[in-house]
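Enquirer: Below are the sequence and a predicted model; questions follow.
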Amino acid sequence: MPNEERVRVRVADRQLVVSNLGKVLYPATGFTKAQVIEYYVKIAPVLLPHIAGRPLTLKRYPDGVDGEFFYQKNVPQGTPDWVRTARVPAPGSTMNRDQVTYVVADDLPTLIWAANLANLEIHTPQWRLPGDVRAVERTPDPDLVVFDLDPGPPATIVECCRVAELLRPALTARGLDPLAKTSGNKGMQLLARISGHSSAQASELAKEVAEELAAAHPDLVTAKMTKRLRTGKVFIDWSQNNAFKTTVATYSLRARSEPTVSTPVTWDEVAACRAEHQLRFTSDEVLDRVAEHGDLLEPLLAG
């Protein structure tokens, strides 16, 4: 892409103006805003099905990953009228709002419009809006249950893989078929399709499994959020299933020194992991993986 300050481009059936394409957003690698946009254009065919219908929490880095960032839930000022939005209850909002109007990215133009805002990371809840509704009085039931594995140093993603291997049979025994992805940061997540559960019930299910593993493997696993209890262990964050919490989306970039990505991995890769670098993937590597393997989390979209 060229480096003019403002460039008009056609994305699918929309005209967008993108700006500051030459701005470096990942200083350690020289990765520019143009490259961020290019990544999201190329990954969109497998990313969009995972986030479609889910309200987006944007994590924006206008001065790059070494600068200040902010989370944006409410629709930004100047949002084009063609961008889908949805009004959702927001109990406990830090802005004292009863509801928040979110962006919903169902298509490529919306994804690229958000990337042009220096939105590096995409975070979504475990539920989808029904159809093309623009407002809900209560959050819908989840279609996913997530187990967020967060290693307490000196534990790393290697220990997360060992916990994932313990979680898998525990979930299978409950009729769930979990799949794994890296967080793109320090840890990883297991995701499984779920139905007939409220978010509260999904949280209780996840908590039950987490506490069961923590009791059986106290030297490796904790189900408690308290920081001092997490040293050298993997915290299974079951609370991410709360209807008002979000998890980094599959194929989202992360704001690390390199443009790492939350990447689907196979159970064979989980079993083989013995070093952090084995499950650290950058944007180019993820595009190569998708070209070779397709979307490893596609089973989560079934039905």
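Expert: Everything's here; your move. Treat the numbers as computed from the prediction; the structure is a model and nothing was measured. Residues are numbered from 1 along each chain as shown.
Enquirer: For the rest of this, base every contact and every neighbour count on C-alpha atoms.
Expert: Noted.
Enquirer: how about the helices in this structure?
Expert: Taking DSSP state H, the helices of the chain run over residues 33-51, 108-116, 157-172, 199-216, 267-272, 283-293.
Enquirer: ok, and which of the ones you listed has the densest surroundings?
Expert: helix 108-116 (a mean of 22; mean count of other CA atoms under 10 Å).
Enquirer: how far is it from where the chain is centred?
Expert: 16 Å (CA atoms, centre = their mean, to the nearest Å).
Enquirer: what angle do that helix and helix 33-51 make?
Expert: 130 degrees (axes from the mean of the first three to the mean of the last three CA atoms, to 10 degrees).
Enquirer: Give the other helices and strands that helix 108-116 contacts.
Expert: strand 14-19, helix 33-51 (3 or more CA pairs under 8 Å, 6 or more residues apart in numbering; DSSP states H and E).
Enquirer: Quick one: closest of those to residue 198.
Expert: helix 33-51 (19.4 Å; CA to CA).
Enquirer: Report the angle between the closest one and strand 14-19.
Expert: Using the same axes, to 10 degrees: helix 33-51 against strand 14-19 is 140 degrees.
Enquirer: hang on, the earlier thing: turn the helices and strands packed on helix 108-116 into JSON lines, including distance to residue 282.
Expert: JSON lines is the format used below for the helices and strands packed on helix 108-116 (distance: least, CA to CA, whole Å):
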{"stretch": "strand 14-19", "distance to residue 282": "24"}
{"stretch": "helix 33-51", "distance to residue 282": "10"}
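Enquirer: Of these, which is nearest residue 65?
Expert: Going by CA to CA, the one of the helices and strands packed on helix 108-116 nearest residue 65 is helix 33-51, 11.3 Å.
Enquirer: Remind me what that closest one packs against, helices and strands.
Expert: Looks like helix 33-51 contacts helix 108-116, helix 283-293 (3+ CA pairs under 8 Å, 6+ apart).
Enquirer: Tabulate those (CSV), appending distance to residue 62.
Expert: What follows is the helices and strands packed on helix 33-51, written out as CSV (distance: least, CA to CA, whole Å):
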stretch, distance to residue 62
helix 108-116, 10
helix 283-293, 19
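Enquirer: Put this next to the previous one:
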Amino acid sequence: MTPITEVAGRRLALSNLDKVIHPATGTTKGEMLHYYALTADALLPHLRDRPVSFLRYPDGPGGQLFFTKNPPPGTPSWVRTTPVPRSEDPGARQIVVDDLPSLMWAANLVVEFHTPQWRAGEPAVADRLVLDLDPGPPATAADCCAAALWLRERLAADGLEAWVKTSGSKGLHLMVPITPTGSREVSAYAKALAVEGEAALPRLMLHRMARALRPGKVFVDHSQNAAAKTTAAPYTLRARAEPTVSTPLTWEEVADRRNLSCSLADLAPRLERYGDLFAPLADPGRARPLP
């Protein structure tokens, strides 16, 4: 029998709580839901008022994975949706996770949370810039740290402040709060940074996506600034054998190449020690214009 629980006045059916989702650690769906409940105060500001895309993995990372933007069948009427521009579907809508009941309902589907760089009601007007640093073996996360430190200084030269998190996979994400700017303009600026990074450190950084060029280098993926693209949200679990989390880091950790892979069990003590390191990203007062 599927247990029913009440979350902030909403009744939720939470299913298969004993099912193992992350096999390397034996992490169950119930433990995943407990994680999201514990980290909700940190996670929700980074989901709130943004259309959410889900990478679903209900049978674990070894099962079927599917990316979905449309509200799934059975979405409760109290879960907020917002219209999103899609040429192939003018009436398209997506979920917006604004509160704890919506978060727990979505987490029960077993998902990664992905968001665009713009907010509901302002499509293609970005308030964040993102650079996804992806190492091509034998390059490692430590090489991503070297690239991140160079990019941080370069952004600072333009009056922009960057925050950094693990991707939850192999690399790092740099995120920068900006005053609302068209996604095309943000994309052009991000590409120019990646090109400049490759010119400055050609043995380390690469701005082109071609697989043949990537071994031993850090691909500076600027494409996620496009209006149609999304990025894994801070604190989301990832569909990996172990329950890794996209985890905000301090710049000291990046400089020391420490804590470059964090799991579900690591986040509660990190939040107790640091709070939400990404809180400034949700503060409009920290946004700065692109040069």
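Expert: Here it is on my side, so go on. What you see is a predicted model; the values in this text were computed from it and never measured.
Enquirer: Report the TM-score for the pair.
Expert: The TM-score (TM-score structural alignment, normalised by the length of the second structure) is 0.95; 284 aligned residues with a CA RMSD of 1.2 Å.
Enquirer: Tell me how far the aligned residue in the first structure for residue 204 of the second structure lies from residue 231 of the first structure.
Expert: Superposed on the first structure with TM-score structural alignment, residue 204 of the second structure falls opposite residue 220. Going from residue 220 of the first structure to residue 231 of the first structure by CA to CA, to the nearest Å gives 10 Å.
Enquirer: With residue 105 of the first structure instead?
Expert: 37 Å.
Enquirer: returning to that earlier point: more neighbours: residue 220 and residue 231 of the first structure, which one.
Expert: residue 220 (21 against 17; other CA atoms under 10 Å).
Enquirer: Might one say that that one is in contact with residue 232?
Expert: Yes - between residue 220 of the first structure and residue 232 a contact is recorded at 7.4 Å, counting by CA atoms under 8 Å.
Enquirer: what's the closest of the helices and strands packed on helix 108-116 of the first structure to residue 26 of the first structure?
Expert: helix 33-51 (8.7 Å).
Enquirer: That closest one vs the second structure, average offset?
Expert: When the second structure is overlaid, helix 33-51 of the first structure sits 0.5 Å from its aligned residues on average, using mean CA distance after the TM-score superposition for the first structure.
Enquirer: so that helix corresponds to what in the second structure?
Expert: Residue span in the second structure matched to helix 33-51 of the first structure, by TM-score structural alignment: 29-47.
Enquirer: Run through who's touching that stretch.
Expert: 16-21, 96-100, 103-104, 107-108, 110, 115, 233-236, 264, 267-268, 275-276, 279, 282 (CA atoms under 8 Å, 6 or more residues apart in numbering).
Enquirer: Can you tell me which of those are buried?
Expert: 17, 19-21, 96-100, 103-104, 107-108, 110, 115, 233-236, 264, 267, 276, 282 (16 or more other CA atoms under 10 Å).
Enquirer: out of everything not next to it in sequence, what's closest to the alignment partner in the first structure of residue 20 of the second structure?
Expert: Here residue 20 of the second structure is matched to residue 24 in the first structure, going by TM-score structural alignment. Leaving out its chain neighbours, the residue that sits closest to residue 24 of the first structure by CA to CA, 6 or more residues apart in numbering is residue 32, at 4.1 Å.
Enquirer: and stretch 152-165 of the first structure, which stretch of the second structure?
Expert: Taking TM-score structural alignment, stretch 152-165 of the first structure hits residues 136-149 over in the second structure.
Enquirer: for the matching stretch, the distance to its chain's centre please.
Expert: With CA atoms, centre = their mean, you get 19 Å for stretch 136-149 of the second structure.
Enquirer: ok, residues contacting that stretch?
Expert: 133-135, 164, 170-172, 174, 204-205, 214-219, 254-255, 257, 260.
Enquirer: swap the cut-off to 7 Å and go again
Expert: Under the criterion CA atoms under 7 Å, 6 or more residues apart in numbering, residues 133, 135, 170-172, 205, 214-218, 254-255, 257, 260 lie in contact with stretch 136-149 of the second structure.
Enquirer: Pull out the buried members of those.
Expert: Counted by 16+ other CA under 10 Å, the contacts of stretch 136-149 of the second structure give 133, 135, 170, 171, 172, 205, 214, 216, 217, 218, 254, 260 as buried.
Enquirer: Identify the residue of the first structure aligned to the fifth one.
Expert: Spelled out, that is residue 172 of the second structure. By TM-score structural alignment, residue 172 of the second structure lines up with residue 188.
Enquirer: Please look at that match and residue 151 and confirm they touch.
Expert: No - when contacts are counted by CA atoms under 7 Å, residue 188 of the first structure is not listed as touching residue 151 (9.0 Å).
Enquirer: How about the contacts made by the residue nearest to residue 13 of the first structure when sequence neighbours are not counted?
Expert: Spatial nearest neighbour of residue 13 of the first structure, excluding adjacent residues (CA to CA, 6+ apart): residue 109 at 7.9 Å. For residue 109 of the first structure, the contacting residues are 11, 12, 14, by CA under 7 Å, 6+ apart.
Enquirer: now those residues in a markdown table, with neighbour count and distance to residue 173 of the first structure?
Expert: As requested, the contacts of residue 109 of the first structure are arranged in a markdown table below (neighbours: other CA atoms under 10 Å; distance: CA to CA, whole Å):
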| residue | neighbour count | distance to residue 173 of the first structure |
| --- | --- | --- |
| 11 | 15 | 45 |
| 12 | 10 | 44 |
| 14 | 12 | 47 |
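Enquirer: Residue 166 of the second structure reaches residue 174, doesn't it?
Expert: No - when contacts are counted by CA under 7 Å, residue 166 of the second structure is not listed as touching residue 174 (8.9 Å).
Enquirer: Please say which of the two ends up with more neighbours.
Expert: Ranked by neighbour count (other CA under 10 Å), residue 166 of the second structure and residue 174 place residue 166 first, with 28 against 21.
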